[in-house]
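A.B. asks: Sequence first, predicted model second:
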Amino acid sequence: MSAHERLDGTVVAVTGAARGVGLATARRLAAAGAAVALGDLDADAVKAAAESIAARTGAMTVGIPLDVTNRPWFAAFLDDAEKALGPLDVLVNNAGVMWAGPFAEEPDAVAERQFGVNVFGVLHGMKLVLPRMRERGCGHVITIASAAGRIAPPGQACYAATKHAVYGYCAAVREELCGTGVHLSVVLPGVVDTSFAAGPATGAASRRLTPEQVAEAVLGVALRPRFEVWVPGRNGIVVRLAALLPQRAQDALYRALVPNQLRTDPLAGLAYESSVFCDSEFGDADEIR
């Protein structure tokens, strides 16, 4: 890796970082020279993850328990991260949860939990960290959204709604930050091969991504900020081209390419959904994509 491809001296915080994409992202950014604060609801797992990354890369890391739905807790997480590592340069909003199935069968508590983690978790982080960055005249918030933030797979109505909300929120806030030196980015991956996607299909034209592929995209946008990053990039081309088609042709294209989650095995994601949504405290609510 050349000097231009490194993040030496950069302080990063990653939410939902005990496993999956969050863990892969924390590892990749640490390997590029960043000091990384990992946050996750699973306190033991996130501390172990931070120690493992430090041992592997030699980077400064800290693992801090975090519930992104709790704004005071999120504020304390940011304060603790900055006390341990220094002023935060990059926040990676990664924590998220998903439920798949017919819209009318989704329990209200599950829908509310998805909005709590996927939307308000992002809003809390941005509202807390962006004023600090704007005051310094620099900084970058990278939000791991989803391809579902621009399309709407059947069987993921609420999840898609949360990701559409995140995309729109980031687009609007980005305009407010114009000229401040602070950047906003959204990363839009397809289906990633983690426990988060144990049930969902991938669609006729795509394969499951690895967490490392998404982490590489995060590193790329951290080095060269831009607003919208598709993983893989061809998905963005398809979406832009589809927008030019008549509705009937657009519908046919999406039905051919976008996975219909109502056709998947309802038992395939049962372990994930049970751990996240069925516990009285919703289990590891920051389980990630």
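C.D. replies: All right, it came through fine.

A.B. asks: Going by C-alpha atoms from here, please, whenever you check contacts or count neighbours.
C.D. replies: OK.

A.B. asks: just the strands in the stretch 151-289 of the chain please.
C.D. replies: 182-189, 228-231 (DSSP state E, counting those that start in this stretch).

A.B. asks: likewise the stretch 1-150 of the chain?
C.D. replies: Under DSSP E, counting those that start in this stretch, the stretch 1-150 of the chain gives strands at 11-15, 35-40, 61-65, 90-93, 139-144.

A.B. asks: any idea which of those is most buried?
C.D. replies: strand 35-40 (a mean of 30; mean count of other C-alpha atoms under 10 Å).

A.B. asks: Below is structure B, check it against A:
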Amino acid sequence: MTSMHEFVEEWLPGYDGTQFYTRTYAATFPKAVVLFMHGFAEHVGRYEHAHVQYPARHITLFAFDVRGYGRTALDTEHKSRDMAYSKTSWDAQLRDIEFFGHHLAQTYPGTPLYLMGHSAGGAAVLTYFTRSSAPPSPEGTRLFKAVIASSPCITLTHPKPRIVRWAGSKLALLRPWQLIPADVGIENITRNQASRDAYAKDPLIKKTGSLRALDDMLTGGEKLLTDDYAKWPKDLPLLIVHGTADQVTSCDASKQFFEKVPALDKKISLYEGGYHELVQEPDGIPDRLVNECISWIETHLPAKSPSAPGTPAEAKL
């Protein structure tokens, strides 16, 4: 375990022993804990400017480089021997959410836990509660008090032709870890030129993806809109945030999902003119986004809390 800046980084074994790079932005006495899942082909380091704001509002945020991406896949010193870039699947990622959810529940006993994801991570956190087959387990879904999905990848703004998707799906069965081009375009990420430049130079960001990872992501997102939305637990609060000018993931799909999902407590917040990565946008949008997410969590804290919540337990998974 090492401390860097305003977070603690650790390498932690997942449910199958895979080593994950993790960051904890720890509040001294947290009133809530957030489990965060980033998007396709990126890593948690890109969110540092946003995540450091959570402890100041008495919220601990735990983030990890998703299976197949970031340092979890590319750190030559610490990554698991059989891990490779984009070697991942939807089912494994859902198991990872459940595993780290239990890890946080044991580390911060009695502190309410919230689940948040961006883009592909946003679709994954929605899928986590709407799959009828394992994973996850019913016990795992009850870990979380509420959910935030940022620019979720339900469908792409400019989807590929059906024949291309069909061919990719078939090839994924034969060569699941075959990498193919998957460039979303730097110009579509954000209007912030400094963020674009950083994205272009980032050695942990690749412009490819495996056939299995891409097929799982796109198919899983589509199922959210066609069928799985109906399985959403009615008593689980949901916040969706999306930029109206997103050229990567469809803002219209988010609006359709929001209308369909049977949550009794739900909100969609649209950022007019916002691009895909609201957390990287100019004009004060990142701070506005962070404030909205934290404020929403604060309004969804349990009415009664233990007398001394949030103290990390000695034993960890």
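C.D. replies: The structure has been received and is ready for your questions. Remember, it's a predicted structure, so these values are computed and weren't measured experimentally.

A.B. asks: Overlay them and tell me the TM-score.
C.D. replies: For this chain pair, the superposition-based TM-score is 0.40 by TM-score structural alignment, normalised by the length of structure 1; 169 aligned residues with a C-alpha RMSD of 5.5 Å.

A.B. asks: one step back: need the strands of the stretch 1-150 of structure 1 in a markdown table (columns: distance to residue 171 of structure 1).
C.D. replies: Listed next are the strands of the stretch 1-150 of structure 1 as a markdown table, based on distance: least, C-alpha to C-alpha, whole Å:
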| stretch | distance to residue 171 of structure 1 |
| --- | --- |
| strand 11-15 | 20 |
| strand 35-40 | 25 |
| strand 61-65 | 29 |
| strand 90-93 | 15 |
| strand 139-144 | 11 |
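
A.B. asks: for those strands, which one sits closest to residue 50 of structure 1?
C.D. replies: strand 61-65 (5.1 Å; C-alpha to C-alpha).

A.B. asks: any idea how far the residue lying closest to residue 133 of structure 1 once chain neighbours are set aside is from residue 11 of structure 1?
C.D. replies: Residue nearest to residue 133 of structure 1 in three dimensions, not counting chain neighbours: residue 139, with 5.1 Å by C-alpha to C-alpha, 6 or more residues apart in numbering. Counting by C-alpha to C-alpha, to the nearest Å, the gap from residue 139 of structure 1 to residue 11 of structure 1 is 10 Å.

A.B. asks: same question, residue 25 of structure 1
C.D. replies: From residue 25 of structure 1 to residue 11 of structure 1 the distance is 13 Å (C-alpha to C-alpha).

A.B. asks: Now the common contact residues for those two.
C.D. replies: Overlap of the contact sets of residue 25 of structure 1 and residue 11 (by C-alpha atoms under 8 Å, 6 or more residues apart in numbering) is empty.

A.B. asks: right, and residue 64 of structure 2 touches residue 36 too?
C.D. replies: Yes - using C-alpha atoms under 8 Å, residue 64 of structure 2 is in contact with residue 36, at 7.3 Å.

A.B. asks: Looking at these two, which is more packed in?
C.D. replies: Each of residue 64 of structure 2 and residue 36 has its neighbours counted (other C-alpha atoms under 10 Å); residue 64 has more, 28 against 25.

A.B. asks: ok, now which ones touch the closest residue to the more buried one other than its chain neighbours?
C.D. replies: Spatial nearest neighbour of residue 64 of structure 2, excluding adjacent residues (C-alpha to C-alpha, 6+ apart): residue 22 at 4.2 Å. Applying C-alpha under 8 Å, 6+ apart, we find residue 22 of structure 2 in contact with 9-12, 62-65.

A.B. asks: Make CSV from these and add distance to residue 162 of structure 2 and secondary structure to it.
C.D. replies: Formatted as CSV, the contacts of residue 22 of structure 2 follow (distance: C-alpha to C-alpha, whole Å; DSSP: H, G, I helix; E, B strand; the rest coil):
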residue, distance to residue 162 of structure 2, secondary structure
9, 42, strand
10, 42, strand
11, 40, strand
12, 39, strand
62, 37, strand
63, 34, strand
64, 33, strand
65, 31, coil
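
A.B. asks: Can you tell me which of these is nearest residue 55 of structure 2?
C.D. replies: For the contacts of residue 22 of structure 2, the nearest to residue 55 of structure 2 is residue 62 (10.9 Å; C-alpha to C-alpha).

A.B. asks: Helix, strand or coil: sort out residue 98 of structure 2 for me.
C.D. replies: The three-state label given to residue 98 of structure 2 by DSSP: H, G, I helix; E, B strand; the rest coil is helix.

A.B. asks: Spit out the contact partners of the residue nearest to it when sequence neighbours are not counted.
C.D. replies: Of all residues not flanking residue 98 of structure 2 in the chain, residue 140 sits nearest, at 5.6 Å (C-alpha to C-alpha, 6+ apart). Neighbour list for residue 140 of structure 2: 98, 101-102 [criterion: C-alpha under 8 Å, 6+ apart].

A.B. asks: cool, residue 47 of structure 1 as well?
C.D. replies: Neighbours of residue 47 of structure 1 in contact, by C-alpha under 8 Å, 6+ apart: 38, 62-64.

A.B. asks: follow-up on the earlier one: out of the contacts of residue 22 of structure 2, who has the most neighbours?
C.D. replies: In terms of neighbours by other C-alpha under 10 Å, these top out with residue 64 at 28 neighbours.

A.B. asks: for structure 1, which helix is longest?
C.D. replies: Ranked by residue count, the top helix of structure 1 under DSSP state H comes out as helix 157-176.

A.B. asks: Could you check the angle it makes with strand 139-144?
C.D. replies: 160 degrees (axes from the mean of the first three to the mean of the last three C-alpha atoms, to 10 degrees).

A.B. asks: which strands and helices sit next to helix 157-176 of structure 1?
C.D. replies: helix 108-114, strand 182-189 (3 or more C-alpha pairs under 8 Å, 6 or more residues apart in numbering; DSSP states H and E).

A.B. asks: JSON lines please, covering those and showing mean neighbour count and distance to residue 273 of structure 1.
C.D. replies: Below are those laid out as JSON lines (neighbours: other C-alpha atoms under 10 Å; distance: least, C-alpha to C-alpha, whole Å):
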{"stretch": "helix 108-114", "mean neighbour count": "17", "distance to residue 273 of structure 1": "10"}
{"stretch": "strand 182-189", "mean neighbour count": "24", "distance to residue 273 of structure 1": "21"}
